[in-house]
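mind folding the following:
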Amino acid sequence: MRRWFAKSLKRKLSLLILFAVVLPLLSMGTVSYKIATSVTEDKAKQAGMNTLKQMTDKLDFVIQDVENMSIFLIGQKDIQTYLDNKEGDVNSYSQIVGTLWNLSYSKKYIANITITPTNGNPVLFTTTVTNSGLQPLLVQYESVYKSATKWWSPLYELQTSDGAKKVISLVRPIRDVSTYKTLGTLTVSLDQAEIGSYLTDAGWESSGFVMLRDQYDRIISGGDTRWLAQKVTEVFPNLGKLVETSGVLNVQWKEQPHTVLYNQIPRLGWTLIGFIPTEIYQKQNGYVLTVTAITIVIALLLAMGLVLYFLQWVTKPLTKLTKYLKDLNPEETIPTYEVKSVDEVGLLVHSYNKLSERISRLKDQVQLNEAMKKEADILALQAQINPHFLYNTLSSIHWIALMNKDRQIADMVGALSDFLRFSLNKGEEFCTVQQEISHAQNYAYIQAIRFPEQFDIEFFIAPAMIQSTMLKLLLQPLIENSLIHGIQKKKAKGHIYVHGELRDNQMKFVVEDTGIGMEEAKLRDIQAQLTLANHQLGLRNEAVKDAKIVVTSYGLINVHRRLLLHYGLGSGLVVDSTPGVGTTITFTIPLEKGELAL
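This is a model prediction of the structure:
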């Protein structure tokens, strides 16, 4: 993967830009999600706390109303008289009961009002009480009850003529306004069911609940009816103590996280406690997460599309230029690339075109200079080398190698000696076919020692043409061309086949190899060079009159020119090649009989 990215500027830029776009988008999405979830949770908690405060205000109003009504009753003249008079007055009894009934009738939350005289007179009821659980509570909380001017009881059951009800009662003593003598007890009972309706009708979360806790940590109302009168710490052991007047807690209940909001009623020390399952936030957070994810994905897709389009637009000229340079054959003309922009990339391509033109001119000049230099060197070598001294020296090396039993060196030196003897044979231009074949075999033998196991060569020459005369040094350059440009560029072992046959008083020679072959463009280029050679010798047709072709295959062109000069147009080289298969070079010359002693 690392190498795959390293090989392409486009991939590296794509990865870099995508990282530069993706990371900020993901960071922004993460921060937005966290902010949204935090705001959602805060709003839910704030809404819950506002609901609790509304319930608190309503319950505080009820409590204050009951306490104000109790103050009115304990100071009411008729009640004072009735409680102070030891002889009960039926008219006064009926009048007081009517007053109590009128007060309680308009207030649904009042379940009963009871006045209990200490002088033995009949107890006053708004509703006849058949059984009450208040007396055991008075005994249980006697110290608290007697030391206070008013006392709110825990939840208990009150049975009246209207049925059984669970109530909370305000109990306070009735004293003589003059002597402060205790005349009786006033009990105002609140209907727990009516108090519970305040909690359920307040619009709390449907999956949560609100409960009312009294000053003794017992549940007065709300939640499951089985919890009534139980201690909060028994039902919710993880809740702990609520020391503040209001606040927010996170607790586990029934193996699920809950948010707990609480607000205290200062007048009594009662506390409203609301439970909200955390999954409510999670559902809302899930919606926020979905919207955020979809937004980020859409943004990423748009960003990726724009990035890829931008990179394609910027790097397309560079990619094409890279392909040109990658597939460039040093032996071929360097192509130019069309410039379509004037930015930095356009300037780079323009510089490449100028450089390619300059390289082509320098290449032509170097090749021409090298050809001229080689020609001069050969002429100088032929003029300076004493053939007899060279042959005698090689012969000495040959005998020394034989004496040292190094057969391969001896054979190689012998082949080189024969090769040079043939090449420097006093300027003679013609030889027999047998001598040309021997010269080619000596060259192949030397190259086989230099490049072992790289190629095999076979000669198939018709016996009838062995002593025929031909222009010398024709086959060796063709074999060299097959070896260098075909076989050595191939990983596997290659083969070279040299054929010679007679056809209608003509000798046809074929040099065939199994090398890499030539691409169609290169083959056309070589064929054009051969045609240009015809033109230069005055033997071409008018279609190539003004052709300008850079010569890249000097060995082949040289052989082609020599054939044309000595044998005419019909004897030139014919080149055919298939990529991956090999190359075949053919020429035909007239049959000439004769022997040459060299």
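
for the rest of this, base every contact and every neighbour count on C-alpha atoms.
Fine.

state which helix of the protein is the longest.
Counting by DSSP state H, the longest helix found in the chain is helix 9-74.

which secondary structure elements does that helix contact?
Contact here means 3 or more C-alpha pairs under 8 Å, 6 or more residues apart in numbering; DSSP states H and E; on that basis helix 9-74 packs against helix 2-6, strand 163-175, strand 182-191, helix 192-200, strand 256-265, strand 270-277, helix 279-326.

the same query, at a cut-off of 7 Å, please.
When contacts are defined as 3 or more C-alpha pairs under 7 Å, 6 or more residues apart in numbering; DSSP states H and E, helix 9-74 packs onto strand 256-265, helix 279-326.

how about the shortest one: buried residues?
So that's strand 256-265. Neighbour-count burial for strand 256-265 flags 258, 259, 260, 261, 262, 263, 264, 265 (criterion: 16 or more other C-alpha atoms under 10 Å).

please apply the same query to stretch 574-585.
575, 576, 577, 578, 582, 583, 584, 585.

how long is that stretch end to end?
Chord length of stretch 574-585, first to last residue, is 6 Å (C-alpha to C-alpha, to the nearest Å).

and it, how far out from the chain middle?
Centroid separation for stretch 574-585 versus its chain: 49 Å, with C-alpha atoms, centre = their mean, to the nearest Å.

next, the second sequence, to be compared with the first:
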Amino acid sequence: MRQYIRKSLQVKLTVMMLLATTIPLILLGAFSFFTSARISEEKTKQTGMDAISRIQTNVRFITKDIEEMSIFLTGDKDVQQYMSDFDYDSPERERILTLTTNLIQSKAYISNISIYSKNKTTPLHTQNIYSSNLSKVIEDWNISGKKWTTLYLAHSMNGPEYTFSFLRAVKSTNNFEPLGFICISVNVQELSGYFDKPNFGVGGGDLLLLDTQGVVISGNKKDWLSRQWDALFPGSEQAEWKKKQDTFTYGGEDNKQTVLYQHIPDLNWTLVGLVPYELYTEEYRYIWLLTGSAVSLAALLTFGLNLFFIRHVTKPLKVLRRLLVRIDPNEPIPLYQFESPDEVGQLVGSYNQLGEHIKKLKERLIKMESRKKEADIRALQSQINPHFLYNTLSSVHWIALISNEHRIAEMVGALSDFLRFSLNKGNDYCSVGQEILHVKNYAVIQSIRFPNTFDLEFDIDHRIEDLPMLKLLLQPLVENAMIHGMQKVKRRGTIYVSAVKEDRGIRFSVLDDGVGMPQPVLDKLIADIQQSMDQQPSVPFGSYGLRNVNERLLLHYGPSAELAIESQEDQGTRISFIIPVKENRHENYDRR
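You can find the predicted model right below:
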């Protein structure tokens, strides 16, 4: 995988861009999550404080209303008269019960109003109270002023109920002598209705009302009533709550929760809110899901856009790489049509310019090599004085005739025609008839050198004798058949030369019935002849003529004119080629 990343620019850019975008997105997502979680927690705390403040307002309203009611009762003349008399069934008793009953019915948070008089042994209760633990929470019955009791248990017609009361001393309006006190009991069940739904912003949670001693006097959990805060939550001392309001975290991982508290002025009570961390977890999970979805979506969009743009940028580079890897040295460099003003477009433009420049250099080099070969040939031809050579051979020819040396005269005449055709005034092309005549002159010379060795037969289509062809193609093939085919047999052989016109062009064939070649030798000969023209020839000297003919055919006529060699051991060899038909014999037929 690492090696693949190193080799691929697209993968490198993709990985780099992915890391460059994903890591900041993850960091941003984590920062957003923790920031949102912290803000959500602070918001929950603030919402909880607001809820506690609203409940505190209700509690203060109730307590103030009870205190004002007690003031009203202490000044009532019937109450004053009732508490001053010793008679329990005084006429004021019914009027007081009627008054207090109306007050209780109009105030749902009041459960009972009791009048304790020093002049009477039995208190006056609005509701039937069978027994009460008030005496256990009042240390001194000689009450002066006012006070709130802690929670205690009272038995009435409704059964046992927890309650707490407000006590106010009653003095005579005449002589200010203490007459006793009024006890207004709070309906704890009705009061707890204010604590049922604290609405801390995340739903759920608990709300408690603690008195001056840290005892739970109201709340949304009945089983906590009359229990000490320090016993319910060990390690969280109420005495350490110095501020008017504050928050802190209580508990470990299993029961961790946020504690919010507010002190109620004048009463020295404390409202406490409890927010379990499970509620935060639910909200954290929502924030995490929202943040994770946003980060994932942003990462996918970023990755998709990066991949699209990277592919768009690297596509021309990949095409350039493919073109450069597949370049054939023998073929022109393929151009790539891509227009863009950026660096990639400039690179493609430079590549195209380089291809055009290399193409021009190759064409120039081919022309220079061709001109060099032509110059070498012309230089070689110029070193031979054709007229001097022809005149000399003509003189030898006539001397041989005068001396009756007809074979010498025939050989010299054939040699003169052979050389005249080979030079051909520097022309590369001749007619088919001239090429056949050249082969015949060569055969005359060789038949005198090697008498009774071979016969040469021709099968020439007379319609093609005037058509042009590249010169000196057949003579090397006949020479190869004569030297390698005929001289190695102990019998007189025959060489057949044919030229026929076909649909593809003119087919020339040289066939001998000599020794032939075994298949391995034939395969090696064909492979050596087909070697690239740029390579140093490794064929034997005797087969160099075949390679030269093959190269000239390829240079002038193309791959379709390549030599075809067929041979069987002890049966002979056939060499053939096809050239296109050219009507104009003066046309330049070199391939460009």
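
on that earlier part again, for the buried residues of stretch 574-585 of the first structure, which one is nearest residue 441 of the first structure?
residue 585 (17.7 Å; C-alpha to C-alpha).

for the nearest residue to the closest one once chain neighbours are set aside, what are its contacts?
Nearest non-adjacent residue to residue 585 of the first structure, counting by C-alpha to C-alpha, 6 or more residues apart in numbering: residue 575, 4.6 Å away. Residues near residue 575 of the first structure by C-alpha atoms under 7 Å, 6 or more residues apart in numbering: 584, 585, 586.

now check the second structure for the residue matching residue 198 of the first structure.
Under the alignment (TM-score structural alignment), residue 198 of the first structure maps onto residue 194 of the second structure.

please tell me how far that match sits from residue 57 of the second structure.
Residue 194 of the second structure is 11 Å from residue 57 of the second structure, by C-alpha to C-alpha.

more neighbours, those two?
Each of residue 194 of the second structure and residue 57 had its neighbours counted (other C-alpha atoms under 10 Å), and the higher figure belongs to residue 194 (18 against 13).

so the closest residue to that one other than its chain neighbours versus residue 226 of the second structure, what's the distance?
Nearest residue to residue 194 of the second structure in three dimensions, chain neighbours excluded: residue 55, at 6.8 Å (C-alpha to C-alpha, 6+ apart). Per C-alpha to C-alpha, residue 55 of the second structure is found 20 Å from residue 226 of the second structure.

which one's more surrounded, the two?
The neighbour count for residue 55 of the second structure versus residue 226, taken as other C-alpha under 10 Å, is higher for residue 226 (20 against 17).

which stretches of the stretch 301-450 of the second structure form helices?
In the stretch 301-450 of the second structure, the helices defined using DSSP state H, counting those that start in this stretch lie at 343-383, 386-402, 406-423, 432-449.

with the stretch 351-500 of the first structure instead?
Counting by DSSP H, counting those that start in this stretch, the helices of the stretch 351-500 of the first structure are 387-403, 407-423, 433-450, 475-482.

the stretch 101-250 of the first structure now?
134-140, 142-146, 192-200, 232-235.

roughly how far out does the third one sit from the chain middle?
The chain centroid and the centroid of helix 192-200 of the first structure are separated by 57 Å under C-alpha atoms, centre = their mean.

for residue 509 of the first structure, which non-adjacent residue is closest in space?
Counting by C-alpha to C-alpha, 6+ apart, the residue nearest residue 509 of the first structure is residue 500, at 4.6 Å.

and that neighbour, how many neighbours?
Look at residue 500 of the first structure: counted by other C-alpha under 10 Å, it has 20 neighbours.

surely it and residue 511 touch.
No. Here residue 500 of the first structure does not reach residue 511: they are 9.1 Å apart, not a contact under C-alpha atoms under 7 Å.

what sits in contact with each of those two?
Shared contacts of residue 500 of the first structure and residue 511 (C-alpha under 7 Å, 6+ apart): none.

most tightly surrounded among the helices of the stretch 101-250 of the first structure?
With neighbours defined by mean count of other C-alpha atoms under 10 Å, none of the helices of the stretch 101-250 of the first structure is more surrounded on average than helix 192-200, at a mean of 19.

contacts for that one, please.
Under C-alpha under 7 Å, 6+ apart, the answer for helix 192-200 of the first structure is 55, 109, 166, 167, 168, 210, 221, 222.

mean shift between that helix and the second structure?
Compared with the second structure after fitting, helix 192-200 of the first structure has a mean deviation of 1.3 Å; criterion: mean C-alpha distance after the TM-score superposition for the first structure.

and the angle from that helix to helix 9-74?
150 degrees (axes from the mean of the first three to the mean of the last three C-alpha atoms, to 10 degrees).

alignment lookup: residue 57 of the first structure to the second structure.
Checking TM-score structural alignment: residue 57 of the first structure goes with residue 57.

and its match, how close does it get to residue 262 of the second structure?
Note on residue 57 of the second structure: its distance to residue 262 of the second structure, by C-alpha to C-alpha, is 11 Å.

hang on, the earlier thing: which one of the contacts of residue 575 of the first structure is nearest residue 494 of the first structure?
residue 584 (13.7 Å).

the closest one: what secondary structure?
Secondary structure state of residue 584 of the first structure, per DSSP: H, G, I helix; E, B strand; the rest coil, is strand.

what do you get for residue 507 of the first structure?
Secondary structure for residue 507 of the first structure, judged by three-state DSSP, is strand.

so which bit of the first structure is stretch 416-426 of the second structure matched to?
Alignment of stretch 416-426 of the second structure against the first structure: no match, by TM-score structural alignment.

for that stretch, buried residues please.
416, 417, 418, 419, 420, 421, 422.

and those as a markdown table, adding distance to residue 148 of the second structure?
Compiled in a markdown table, those are given as follows (distance: C-alpha to C-alpha, whole Å):
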| residue | distance to residue 148 of the second structure |
| --- | --- |
| 416 | 154 |
| 417 | 152 |
| 418 | 149 |
| 419 | 148 |
| 420 | 149 |
| 421 | 146 |
| 422 | 144 |
